[in-house]
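>>> What follows is a predicted structure for the sequence shown.
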Amino acid sequence: MALNLFSAHIAYLYTELPLLDRIAAAAGSGFTAVEHPQPFAIPATEMRRELARHQMVLSQIAAGTGDASKGEKGLAALPGRQADFREAFNRALDYAIAVDCPFVHPMAGVATNADVSAVTETYHRNLSYAVDRASGTSVKILVEAISEAAVPGYFMSTLDHASRIQDVFGPGNLSLLVDTFHARANSVELERWIPSNVHRIGHVHIADHPGRHEPGTGSIDFEALLTALVEHGYEGAIGFEYIPSTTTVVSAAFLPRWRKFMAAKFKQMRQDRRPA
């Protein structure tokens, strides 16, 4: 696992700062990566330069988020919007390649007024397009189950649904973005889910539940979660997509403890595996 790859979701964190300045702020707090669904206001060359300056990486971006002013939360599952989705995906893929970002997340969206079979077919066709376009590049495709509690009507709201979608394409082509807040909202205990499903995970999002604030503000046992990830060989980034209950800098005070905890878990795991 990339032990130090803790990724700040800078659409949620450091929002008092201009977008570009959030990278330096995240580095100052101890994050070693950033992510943002739509970072395109920063040209790829400038993003790459700023990431290198702070020894950071861009861990994942989204594609086809749609028009937020119209309540859109993605285009991939919306019948009749295939051309818009493909244009947005191509832009995101080109950007990801240019900045060495490993994942693009085509967001499914809310299609409550459309026929379910048409929505399902549209989503599969658009994911097929995304997987095919990313094939042969350094970029892989992510999909995320976004809970009904957070986004009513989101097409893919459960990990079971996301896993079935993934099985169509294979974990090598399409990975799951697993979010602790959404999982708990759906009554899923990830420390129990991970042992049989760690091979499915490409990226993890952290937020406590309820409230969607930083770890320690809710009911999730993050030590159990981190232990499960380490012990079952998770090798991706851990992203923090939470709403700070205070300033971002103060809310991120847990990072050194998490790094120390995970280092101890890795050390113990290596010792346990050492031949007698």
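Now that the structure is in, tell me what you want to look at. Numbers count the residues shown, from 1 in each chain.

>>> Please make it C-alpha for all contacts and neighbour counts, starting now.
OK.

>>> what about the helices in the stretch 151-276 of the chain?
Secondary structure of the stretch 151-276 of the chain (DSSP state H, counting those that start in this stretch): helices located at 159-169, 180-185, 190-197, 222-231, 248-251, 255-273.

>>> Report the buried residues of the fifth one.
Neighbour counts using 16 or more other CA atoms under 10 Å place 248, 251 of helix 248-251 among the buried residues.

>>> what does it rub up against?
Under the criterion CA atoms under 8 Å, 6 or more residues apart in numbering, residues 13-14, 29, 214, 244-245 lie in contact with helix 248-251.

>>> Pull out the buried members of those residues.
Going by neighbour count (16+ other CA under 10 Å), the contacts of helix 248-251 have 13-14, 29, 214, 244 buried.

>>> roughly how far apart are His9 and Ser138?
21 Å (CA to CA, to the nearest Å).

>>> Looking at the two, which one has more neighbours?
Between His9 and Ser138, counting by other CA atoms under 10 Å, His9 is the more crowded of the two (27 against 13).

>>> got a markdown table for the helices of the stretch 151-276 of the chain, with distance to Ala118 too?
Below are the helices of the stretch 151-276 of the chain laid out as a markdown table (distance: least, CA to CA, whole Å):
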| stretch | distance to Ala118 |
| --- | --- |
| helix 159-169 | 15 |
| helix 180-185 | 25 |
| helix 190-197 | 29 |
| helix 222-231 | 36 |
| helix 248-251 | 42 |
| helix 255-273 | 44 |
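
>>> give me every residue that touches the residue nearest to Ala145 when sequence neighbours are not counted.
Distances taken as CA to CA, 6 or more residues apart in numbering put Ser157 closest to Ala145, at 4.6 Å, once the chain neighbours are dropped. Contacts for Ser157 (CA under 8 Å, 6+ apart) come out as 145-148.

>>> okay, now the one to match up with it:
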Amino acid sequence: MYRFCAGLGHLFTHVTLPERFDLALDSGFDGVELTLPYDYSVSEMASMREHSGANVVGFTAPVGDFMTAGEGLACVPGRQLEFRESVGVALEYAGALQADWVHFVVGRCGDPALRADYLDVLVDNFDFALEAFAGVTTGVVFEPLNRRDFPGFLVSSPAQAREVIARVNGPLGCIFDTLHLGVEGIDPAREIADHAACFAHLQLADTPARQTPGSGTLDWEGFYQALANSAYNGWIGAEYHPGNEHSEDLDWLTTARSILNA
């Protein structure tokens, strides 16, 4: 039985974050995932989780200047201390949220000639994060992001992600996002059929503009069939921008459940 979670950075954004927890569960989702919860204290986030009773599937660790088009933290030479501080913050929130995983955003490399150096830093930083989280139940994950929306992103495909996973010392997970794959010209159905074991979490959005599944260019029936036939058995996250501010366009959820749980 597949379980679905609502990405609260994209859905139910017309209400406050505490209200989104309840709306997600009332709308038929089994859990939630968060982006950057740091506008709220650790205790406030713990209260939201406890009050709603929601499973918090995952959240994003601090990203430095990444959201303002900077390089970020995880792969950038000279920012290792900042990255280690972000690991400490993420550990605190992981405990409060009782999250399954925390996502460390890889970041950008401003100079392609320095790619190898940035990859070395990324591997070292992931090794540090994996060691820090080894004693807790929250796992460490990362995600390849497409180069159209995130120019210079260091890891832009699942194949590149697998190369990073092969170099680290620990159970590093990868996020599968249909939007990023589609924009990069990668068939999501083929990717999940061939490499399901690589992925710790799956996120759904249509191309080309992260819209509601079924409203864009991806073959959703083909993808759901491939997913149902694959070895993937983790959470499925809704990470799209609804077409209507006050309606989350949830017909796709009924369709997905009917195919995946047949």
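Cool, the structure landed. Remember, predicted model here, so these are calculated numbers, not experimental data.

>>> what TM-score comes out when they're superposed?
Between these two chains, after superposing, the TM-score reads 0.91 (TM-score structural alignment, normalised by the length of the second structure); 261 aligned residues with a CA RMSD of 2.0 Å.

>>> And His241 of the second structure, what's its match in the first structure?
Mapped onto the first structure by TM-score structural alignment, His241 of the second structure lines up with Ile243.

>>> Ok, Phe199 of the second structure next?
Using TM-score structural alignment, Phe199 of the second structure pairs with Ile201 in the first structure.

>>> what's the distance between Ala52 of the first structure and Cys101 of the first structure?
13 Å.

>>> thinking again about what came up before, what about the match of His241 of the second structure, how many neighbours?
19.

>>> Which residue, other than its chain neighbours, is closest to it?
Ile243 of the first structure sits nearest to His213 (CA to CA, 6+ apart), 4.7 Å away.

>>> what's the closest of the helices of the stretch 151-276 of the first structure to Asn113 of the first structure?
Distance to Asn113 of the first structure, taken as CA to CA, is lowest for helix 159-169 among the helices of the stretch 151-276 of the first structure, at 19.6 Å.

>>> closest to Glu35 of the first structure out of the helices of the stretch 151-276 of the first structure?
The minimum distance between Glu35 of the first structure and the helices of the stretch 151-276 of the first structure falls on helix 248-251, with 15.1 Å, by CA to CA.

>>> mean shift between the closest one and the second structure?
Here the mean offset of helix 248-251 of the first structure against the second structure after fitting is 3.3 Å, by mean CA distance after the TM-score superposition for the first structure.

>>> Report the spatially closest residue to Gly107 of the second structure, excluding sequence-adjacent ones.
Gly107 of the second structure's closest residue in space is Gly72 (CA to CA, 6+ apart), at 4.9 Å.

>>> tell me, how many neighbours does the one you found end up with?
Neighbour tally, Gly72 of the second structure, other CA under 10 Å: 23.

>>> Contacts only, for the equivalent of it over in the first structure.
Using TM-score structural alignment, the partner of Gly72 of the second structure in the first structure is Gly74. With contact set as CA under 8 Å, 6+ apart, Gly74 of the first structure has these partners: 63-66, 106-110.

>>> quick one: Gly74 of the first structure from Leu176 of the first structure, how far?
16 Å.

>>> hang on, the earlier thing: tell me who's in contact with the match of Phe199 of the second structure.
Ile201 of the first structure sits next to 175-178, 234, 236 when contact means CA under 8 Å, 6+ apart.

>>> ok, those vs Asp132 of the first structure, which is closest?
Among these, Ser175 lies closest to Asp132 of the first structure (CA to CA), at 14.4 Å.

>>> how close does Tyr118 of the second structure get to Ser41 of the second structure?
From Tyr118 of the second structure to Ser41 of the second structure the distance is 32 Å (CA to CA).

>>> if you count what's nearby, which of the two comes out ahead?
Tyr118 (23 against 13).

>>> Please point out which parts of stretch 55-74 of the first structure sit buried.
Buried-residue list, stretch 55-74 of the first structure, by 16+ other CA under 10 Å: 56-66, 72-74.

>>> would CSV of those with distance to Tyr95 of the first structure and secondary structure be doable?
What follows is the buried residues of stretch 55-74 of the first structure, written out as CSV (distance: CA to CA, whole Å; DSSP: H, G, I helix; E, B strand; the rest coil):
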residue, distance to Tyr95 of the first structure, secondary structure
Met56, 16, coil
Val57, 13, strand
Leu58, 11, strand
Ser59, 12, coil
Gln60, 11, coil
Ile61, 9, strand
Ala62, 11, strand
Ala63, 10, strand
Gly64, 13, coil
Thr65, 15, coil
Gly66, 17, coil
Glu72, 22, coil
Lys73, 20, coil
Gly74, 18, strand
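
>>> can you put the residues you listed in CSV and add distance to Gln82 of the first structure?
Below are the buried residues of stretch 55-74 of the first structure laid out as CSV (distance: CA to CA, whole Å):
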residue, distance to Gln82 of the first structure
Met56, 34
Val57, 30
Leu58, 27
Ser59, 26
Gln60, 22
Ile61, 19
Ala62, 16
Ala63, 12
Gly64, 10
Thr65, 13
Gly66, 12
Glu72, 14
Lys73, 15
Gly74, 11
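
>>> Check those residues and tell me the two furthest apart.
Met56 and Glu72 (30.3 Å).

>>> What is the equivalent residue in the second structure for the residue nearest to Ile243 of the first structure?
By TM-score structural alignment, His213 of the first structure lines up with Gln211 in the second structure.

>>> Isn't its match up against His241?
Yes - at 5.1 Å, Gln211 of the second structure and His241 qualify as touching, with contact defined as CA atoms under 8 Å.

>>> so which of the buried ones among the contacts of helix 248-251 of the first structure comes closest to Ile206 of the first structure?
Out of these, the member with the shortest distance to Ile206 of the first structure (by CA to CA) is Glu214, at 7.8 Å.
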